[in-house]
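Participant: sequence first, then the predicted structure, then my questions.
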Amino acid sequence: MNTRSDFAIIVVAAGRGSRAGDGIPKQYRKLAGKPLLGHTLDALMRAAPGAAIIPVIHKDDLDLYESSAASSQAPSQLRRPVFGGATRQASVRLGLEAAAGQVPEPELILIHDAARLFVSDTLVTSAVAAAKSYGAAVPGATVSDTIKEIDAEGFVTATPPRRGLRAVQTPQAFRFELILAAHRAAAAKGILDLTDDAAVAEWAGHRVHVFAGEDANMKVTTMQDLRTAEMQLLRGLVDIRTGQGYDVHAFGPGDHVWLGGLKIAHDHGLVGHSDADVLSHAITDALLGALAEGDIGSHFPPSDPQWRGAASKIFLAAAAVKVRARGGAIAHIDATVVCERPKLGPHRDEIRASIARIVDIPLERVAIKATTSERLGFTGREEGIASLAIATIRLPL
């Protein structure tokens, strides 16, 4: 689609997503290694590379939003986030007011739900064209199920014919002045619970055109929807790779060792240019190996004084960022620590959780094992610790 400057896109991301189960709001949940909102922003940026994007978020979610925005492909398109209101209608109105303050003010506005991450270039193009032609337009998918109207006791009162029914989606598209005036008028009259922007335009007396939606343009609402969306994303990451990593460090003076970003008390320390986190080093090399991008020393050379005493979680996090920069996701990490002491069993889950945080993947995608070498070799003589790691990643072709 050609670069445009005459329309903007409001992305509504202020909801709590309670139907998606416990945890952070669904728009910030990770799908294939990236927040759902990040996928949505990327889709809109691909479809409309010249459009300003105005996110509307909950006031408590600024940190979550900034992390999602940082994962997007073209953050320069993003405008300062707007804090939403108590309802979706209120949030959209606040986004429209922010757009009204832009120079130049947009001629057209698209309003899109953050939870629809599979919005296509074609759908955005159709929405813009429909708004130009009709002033108010929404995508609608045909309904395949028979729809029943029921009364308060659950009895059927009517069966509307399917040919006249549409399941309405976003992005909904309008002449900017039309929908801004409609939202302002509705708010002034105390009409606050309309469920979409087409309903606001209808309330204000405007005819709303319905153009063809897309079945693929699903809205993520439930936990099952999250799983379905992730599977859809992973189908596009068909280049499955593995990398291996191996590292050793000798014991020296000290009262602790670092393993997987976790500080563990011990009667010796590990000797190295950085903090000598042998486990993090092995996993870092495994990730770099899967990317075919050298090893930890080529990215963070020990000859460079800035890395002296550095926390190895910096190296591990950087390797994970490299995977995401290639459009990929970390599928699994499996690592083994070889030593006689310290005993890692009591710390295993904490180490797993630390690594999961550093590389930003779910805990269930990190496996850590510990073994001795039966008193054989340098680890058996308690001269140091060794670690082996395998990382599995998925990349697009």
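Facilitator: Structure's in. What do you need? Numbering: from 1, shown residues only.
Participant: for the rest of this, base every contact and every neighbour count on C-alpha atoms.
Facilitator: Will do.
Participant: for residue 359, give its distance to residue 81.
Facilitator: Distance from residue 359 to residue 81, counting by C-alpha to C-alpha, to the nearest Å: 26 Å.
Participant: residue 190 too?
Facilitator: 25 Å.
Participant: more neighbours, the two?
Facilitator: residue 81 (21 against 8; other C-alpha atoms under 10 Å).
Participant: here comes the other one, which I'd like you to weigh against the first:
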Amino acid sequence: MPAIAQATPSVAALIVAAGRGLRAGSGEPKQYRRLGGRPVLAQALAPFLAELAIARIAVVIGEGDEERYAQAVEGLDAARLTHPVIGGATRQISVRLGLQALSRDGFEGTVLVHDAARPFVSAALIRDALAALAGEDVAAIPALAVTDTIKRLDDSGRIAETPPRDRLVSVQTPQAFRLAPLLAAHEAAAGQGLHGFTDDAALMEWAGHPVTTFAGDPANIKLTHPQDFRERDRMDSRPLVTRVGTGYDVHAFGPGDHVWLGGVKIDHDRGVVAHSDGDVALHALTDALLGALAEGDIGTHFPPSDPQWRGAASWRFLAFAAERVRARGGRIDHLDLTIICEAPKVGPHRDAIRAAIAAATGVTPGKVAIKATTSEQMGFTGRREGLAALATATIRLPEED
């Protein structure tokens, strides 16, 4: 059976979606409201589903929200979504219940804790969170420098202190932790009746663990007040225009026992000669998306002269391009791919390739078409010297002035 690339059993994501969102105004809880035609929760989940290094994703929901949750995740690639966890009366309780559920399932690695009310989290920020715990640290959080002067008030409402601004940061999610110490800190706080922690980093500080920071993302805003929704609705109301991009890639065969095609590892009597993992399908799709965006090509963003991309998994390139579409307020409508080779046979792996591409781009498999053909024994592919791929990406972007 072909293996989809890069899922790491030691990485999980915990999405907290149990709140009622009272400050956001009347109506449904904010995580189930729609922005740009999609539920907020679905938008928050998509970048985590696109990050194939994450092996499982658990969502903590409010009691009685099972039907809302099912509707919100309909159409998403649910293979790595666990059964939803029912949360508690506070965020702190909900996170603890989610961590306990992961632990009961035998998970004991790194967990990314993220608020569903932050639906604009980027693939880059998720990767930065994972990279921040690559060493010995047990906790790392995204932080932004504070640009406003901050005042601390006394009990009467008068200014008590003006902290130095250069030592202040605001923090975001996803926050990255080793599960065991985070769960132990949650259980210790609950055992002492302490329930006032506003984020998990504060709880880890209380437990005596050092917390490191990495750069946050100003676009990673939290939907809190009614005006947050009105502003996003205004942005999403701009007319969308269709744009089409094409991509092409080719790699020669070389020594090896497998090839990567569309994010799937396929046994073969040859490998490919390439700087990265040589996935012609994902390279072509990446260029197609970048072409539709008019943002250069794969070599512009991931030059082969840069040693960090040596042997890199190509789904990272595709996820980056898909995230660029979303960052510009756009949507991916369809991805069409043709693979050209005499061997290996693509047909037996078609569904796995569609699933891998859908996960990397945050779309449903129904928006991914895979075709394969030979070149009738003509040319370099016909002589079995290599393989090639052609791709077309259809997207919609907000109309520009």
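Facilitator: On my side now, so go ahead. The model shown is predicted, which means the values in this text are computed figures rather than measured ones.
Participant: residue boundaries of the strands in the stretch 51-200 of structure 2?
Facilitator: Under the criterion DSSP state E, counting those that start in this stretch, strands of the stretch 51-200 of structure 2 are mapped to 54-61, 85-86, 110-115, 139-145, 152-153, 159-161, 169-171, 175-178.
Participant: output the residue interval of structure 1 matched by the last one.
Facilitator: Aligning strand 175-178 of structure 2 against structure 1 (TM-score structural alignment) gives residues 172-175.
Participant: quick one: neighbours of the closest residue to residue 176 of structure 1 other than its chain neighbours, just the number.
Facilitator: Once flanking residues are discounted, residue 176 of structure 1 sits nearest to residue 108: 4.8 Å by C-alpha to C-alpha, 6 or more residues apart in numbering. Using other C-alpha under 10 Å, residue 108 of structure 1 has 22 neighbouring residues.
Participant: show me the residues around whichever residue in structure 2 pairs up with residue 108 of structure 1 that make contact.
Facilitator: Alignment note (TM-score structural alignment): residue 108 of structure 1 maps to residue 110 of structure 2. Residue 110 of structure 2 is in contact with 10, 11, 12, 133, 176, 177, 178, 179, counting by C-alpha atoms under 8 Å, 6 or more residues apart in numbering.
Participant: right, and the fifth one touches residue 140 too?
Facilitator: So the one you mean is residue 176 of structure 2. Yes: under the criterion of C-alpha atoms under 8 Å, residue 176 of structure 2 makes contact with residue 140 at 5.2 Å.
Participant: need the overlap of contacts for these two.
Facilitator: Here residue 176 of structure 2 and residue 140 have 129, 132, 133 as joint contacts, going by C-alpha under 8 Å, 6+ apart.
Participant: skipping adjacent residues, who's closest to residue 145 of structure 1 in space?
Facilitator: Per C-alpha to C-alpha, 6+ apart, closest to residue 145 of structure 1 is residue 162, 7.9 Å.
Participant: distance of the one you found relative to residue 141 of structure 1?
Facilitator: In terms of C-alpha to C-alpha, residue 162 of structure 1 sits 11 Å off from residue 141 of structure 1.
Participant: kindly report the same for residue 91 of structure 1.
Facilitator: From residue 91 of structure 1 to residue 141 of structure 1 the distance is 25 Å (C-alpha to C-alpha).
Participant: cool, and residue 44 of structure 1?
Facilitator: Residue 44 of structure 1 sits 20 Å away from residue 141 of structure 1, taking C-alpha to C-alpha as the criterion.
Participant: neighbour count for those two, which is higher?
Facilitator: residue 44 (22 against 18).
Participant: show me what that one aligns to in structure 2.
Facilitator: That one, residue 44 of structure 1, aligns with residue 48 by TM-score structural alignment.
Participant: isn't its match right next to residue 126, touching?
Facilitator: Yes: shown here, residue 48 of structure 2 and residue 126 form a contact pair, counting by C-alpha under 8 Å, at 7.5 Å.
Participant: which parts of structure 2 are helices?
Facilitator: 40-50, 66-73, 91-104, 123-132, 179-191, 200-206, 226-236, 280-293, 298-301, 315-327, 350-361, 379-382 (DSSP state H).
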